[in-house]
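>>> here is a sequence together with a model predicted from it:
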Amino acid sequence: MLYRAYQTSADLLSPSRLAAQYLGSSLWQQNSQRSAARRIAAAMEVYSRMRLTHTRPAYGIQSVTVDGEEVAVHEEVALVAPFGTLLHFRKNTSAVHPPVLLAAPLSGHFATLLRETVRTLLRDHDVYLTDWHNARDVPLWHGGFGLDDYTLQLIKFLEAVGPGVHMVAVCQPCVAALAATALMAEDDNPSTPRSLTLMAGPVDCRINPTAVNKLANERPIGWFERNLISRVPWPHAGMMRRVYPGFLQLTAFMSMNPERHKQQFQKLFEYLVEGEIEKAATIRDFYDEYLAVNDLPAEFYLETVERVFQTYDLPRGALTVGERKVNPAAIRRTALLTVEGERDDICAVGQTVAAQDLCTGVRPYLKTHHLQAGVGHYGVFSGSKWNAQIYPRVREAIHTAAEVH
């Protein structure tokens, strides 16, 4: 009922938003210098953009600078699975760079949220990315997709990249990335990551619990299932699939700081009226990405809430994948880098570095931790400090591990 009500509302508002988009565009073309027309056009554009979309935006990475030279980048499909695609950002260069699998969160947003992370890694690495599909577009006959399935899919993606791969996990997938690495190490899998970088991930949420952690523990898992899980309505390909709708995830995110979003849309209106096109474009581009939502499979969402945020299976030594118990101590030859942001209010300081204590089989010289001052959650993998201060540490960890092997 919840998803159907949302869909009906979106369908009813769609004609007015399209009309506003058309009217605003016409006014810009015909009366770009008249203040009254500019205000109306700006208002029409802001209104037309205050909407959710459900299609993955383009990555738009056409080229990257490698050793001072601009080289073309081609986005290729390396492997397709029902719930995700392994993307390869192939560069037109003869330079040989370490292969890196970037594990993106399966959350209310698409993996394009890591666009800047990909672009930066491409300078010195051969980059692959987990491009998770919108669950509402996955037909019901493909079955469910839970936390175990995510972990096993990571293993398949790593095997597709092949021996010598390195893995970088951002936020939510840190638990699954650590579990996948442990299982592969225990099996002596030749595609076991040579290095594992965990960035702002909830390895042990018992440490410095944030508002997000506390919210997950305020109610039993049954409450989440009854109140937050809906079935995908007709006419989507995943009709009748149980999902945690992306619009609910986005609502939760925006409710944490509603005044900031209100101010940003106000600024967008003012910049458009004043002709500050570049400033307006910055806000417009951000919200085009931010308002593109991705539905999560219900199994994955509920299992993550319960096993990661409520029962803390990994740090308690109780995490299993299928019938197998995950043993982080089995990791011996994989270098480990953990990264945290000083001001992270989603994954607090101490929650990610906890992986260092779990991986007792990794020798001290293969372990590194970086605490970045002055950044919040998103600043760990995007923005100026990511590029100038965090990325050099990530690059060093990967290249050092590649040389050791």
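That came through fine.
>>> use CA for all of it now, contacts and neighbours both
Noted.
>>> neighbours around residue 258, how many?
Around residue 258 there are 12 other residues, counting by other CA atoms under 10 Å.
>>> oh, I was asking about residue 276
By the measure other CA under 10 Å, the count of residues near residue 276 is 12.
>>> who are the contact partners of residue 104?
Counting by CA atoms under 8 Å, 6 or more residues apart in numbering, residue 104 touches 111, 114, 129-132, 169-173.
>>> and residue 303, by the same measure?
By CA under 8 Å, 6+ apart, the residues touching residue 303 are 146-147.
>>> mind running it again at 10 Å?
146-148, 221, 309-310 (CA atoms under 10 Å, 6 or more residues apart in numbering).
>>> now the buried members of those residues.
Buried members of these, scored by 16 or more other CA atoms under 10 Å, are 146-148, 309-310.
>>> among the contacts of residue 303, which are in strands?
Per DSSP state E, strands hold no members of the contacts of residue 303.
>>> farthest pair within those?
With CA to CA as the measure, no two of the contacts of residue 303 lie farther apart than 148 and 221, at 17.7 Å.
>>> presented hereafter is structure B, for comparison with structure A:
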Amino acid sequence: MLYSVYELNHLAMTPWRAVANATRRMMQLPGNPMGDTYAGRSVAAAADLFESMTRRYVKPEWMLEPVEINGHKVPVTETVVWSQPWCNLLHFVRDPEALKAAGVKKAQPKVLFVAPMSGHYATLLRGTVEAFLPDHEVYITDWTDARTVPITDGRFDLDDFTTYVRAMLTELGGDTHVVAVCQPGPPVLAAIALMAEDKDPARPLSMTFMGSPIDTRLSPTVPNKLAEEKPYEWFADNLIHTVTLPNTGAMRQVYPGFLQLTGFINMNLDRHVDAYKEYFANLVKGNGDDADRHNAFYDEYLAVMDLSEEFYLQTIRDVFQEHKLALGTQEVKGRLVKPASITDIALLTIEGENDDISGIGQTQAAHTLCADLPDSLKEDWVQPDVGHYGVFNGRRFREQIAPMMKRFMVEKGDLARAER
């Protein structure tokens, strides 16, 4: 029922958005005498604000600029190298001829970023990708919006997520470094543990976990407490809804992205209200640069995807309520996960000092679980003065975290290779 209301509301707003767009364009016409008055700019700003707050934000494009390497501009092309109904594996291919011209003559390290499947699209990691493009072959998981997956393509749960990660690592080969950003921490660690136990030659050289809920009993945050305070049945009864037409995933049971987004916004409501007040003021003043920065952020932040019912509910139960990975009881399709099997894959954990999603210690728990991994292959990093988003994006990520990660991959990757 809620999904139908959401779709009807979107349709009902369509003519009003058209009126708002027409009003804004009319006020901004060069020949309009009202256009450059305070009243005219205010009307145009109000119309712009209405349209931006009632629009449905679509999946953003990557739009990666050519990367600069040794003073040369190297074009980047987005290519799908592995595909399943619920995920595409993207490779950001740097032009080979431009690489040669930039003096890059040998293969550079491969890094797979496992993007979170928690509401936002993989493009949220655009800055993360850009930081690694100059000196890495970069791959990323591009998870599919559940409302676009036909019901005939079957179910997708946390076990399937883990299986997908292993399949992608197998596709890339054993000289890969894998980075799990936030939510994928537990399934990525599970996939690697299974590969390690099997002595799979495709197991990665290193694994990095960034702000991940490996053990949410440690320094619990507001989302962690909510997941534990409410019974499993509450999530199933109140947060799962049926996708309606005209979506291609009609009749599929999902946790809607618009509900996840509501939760995100309510956590920092005052900050978002202030941001839109400032946006309105900048439009009235004609401060286009600041208004463009606002739009760039919210075009990404407000674009959300649905999660399949089974994936969302299993994550709530296994990760946030029963802590299965931390307690040694997690199974993947009936097989027990044993992180202690990992003995020759370097481990890096990264946390933000002010993270209000994954508290301090939750990611570090991976070190305890990988009990038989030598200390020489382990590192931990707590970044001062950043929250959850700052762990994988922003100035401190570019200037401090990314260089540390690259150094770790080179040094510890060589040690892990020697262990084999």
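Cool, the structure landed. This structure is a prediction, so every number in the text was calculated from the model and none was measured.
>>> before we move on, the earlier item: residue 74 of structure 1: which of the contacts of residue 104 of structure 1 is nearest?
Proximity of these to residue 74 of structure 1 (CA to CA) peaks at residue 129, which lies at 13.1 Å.
>>> where's whichever residue in structure 2 pairs up with the closest one, which helix or strand?
Using TM-score structural alignment, the partner of residue 129 of structure 1 in structure 2 is residue 140. Per DSSP states H and E: residue 140 of structure 2 is located in strand 137-143.
>>> show me what that strand is packed against.
When contacts are defined as 3 or more CA pairs under 10 Å, 6 or more residues apart in numbering; DSSP states H and E, strand 137-143 of structure 2 sits against strand 76-84, strand 87-94, strand 110-114, helix 126-132, helix 158-172, strand 176-181.
>>> in a markdown table, list these along with distance to residue 51 of structure 2.
What follows is these, written out as a markdown table (distance: least, CA to CA, whole Å):
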| stretch | distance to residue 51 of structure 2 |
| --- | --- |
| strand 76-84 | 31 |
| strand 87-94 | 31 |
| strand 110-114 | 33 |
| helix 126-132 | 25 |
| helix 158-172 | 36 |
| strand 176-181 | 32 |
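>>> of all these, which lies closest to residue 294 of structure 2?
Residue 294 of structure 2 lies closest to helix 126-132 among these, at 16.1 Å (CA to CA).
>>> now the closest one, how far from the chain's geometric center?
Chain-centre distance of helix 126-132 of structure 2: 12 Å, with CA atoms, centre = their mean, to the nearest Å.
>>> next: stretch 371-380 of structure 1.
For stretch 371-380 of structure 1, the separation from the chain centroid amounts to 16 Å (computed by CA atoms, centre = their mean).
>>> also stretch 327-334 of structure 2?
24 Å.
>>> likewise stretch 375-382 of structure 1?
On CA atoms, centre = their mean, the centre of stretch 375-382 of structure 1 falls 12 Å from that of its chain.
>>> need the contact partners of it.
Applying CA under 10 Å, 6+ apart, the external contacts of stretch 375-382 of structure 1 come out as 113-118, 120, 170-171, 199-201, 339-348, 371-374, 383-387, 389-391.
>>> structure 1: matching residues for the lengthiest helix in structure 2?
Determined from DSSP state H, the single longest helix within structure 2 is helix 2-27. Helix 2-27 of structure 2 corresponds to residues 2-27 in structure 1, going by TM-score structural alignment.
>>> that stretch vs structure 2, mean deviation?
Once fitted to structure 2, stretch 2-27 of structure 1 is off its aligned match by 1.4 Å on average (mean CA distance after the TM-score superposition for structure 1).
>>> residue 320 of structure 2 matches what in structure 1?
Here residue 320 of structure 2 is matched to residue 309 in structure 1, going by TM-score structural alignment.
>>> who are the contact partners of that match?
Taking CA under 10 Å, 6+ apart, we find residue 309 of structure 1 in contact with 202-206, 209, 212-217, 303.
>>> hmm, 7 Å instead?
Each residue near residue 309 of structure 1 by CA atoms under 7 Å, 6 or more residues apart in numbering is listed here: 205, 213, 216.
>>> what's the closest non-adjacent residue to the second one?
On the basis of CA to CA, 6 or more residues apart in numbering, the spatially nearest residue to residue 213 of structure 1 that is not a chain neighbour turns out to be residue 309, at 6.3 Å.
>>> for residue 251 of structure 1, see how far away the one you found is.
According to CA to CA, to the nearest Å, residue 309 of structure 1 and residue 251 of structure 1 sit 20 Å apart.
>>> and what of residue 305 of structure 1?
According to CA to CA, residue 305 of structure 1 and residue 251 of structure 1 sit 17 Å apart.
>>> can you pick out the residue with more neighbours from the two?
When residue 305 of structure 1 and residue 251 are compared for neighbours, residue 305 comes out ahead with 18 against 12, by other CA under 10 Å.
>>> so that one: helix, strand or coil?
helix (DSSP: H, G, I helix; E, B strand; the rest coil).
>>> quick check: it vs residue 202 of structure 1, distance?
Separation of residue 305 of structure 1 from residue 202 of structure 1 (CA to CA) stands at 11 Å.
>>> what is the neighbour count of the closest residue to residue 321 of structure 2 other than its chain neighbours?
Counting by CA to CA, 6+ apart, residue 321 of structure 2 lies nearest to residue 228, which is 5.4 Å off, once chain neighbours are set aside. By other CA under 10 Å, the residues close to residue 228 of structure 2 number 17.
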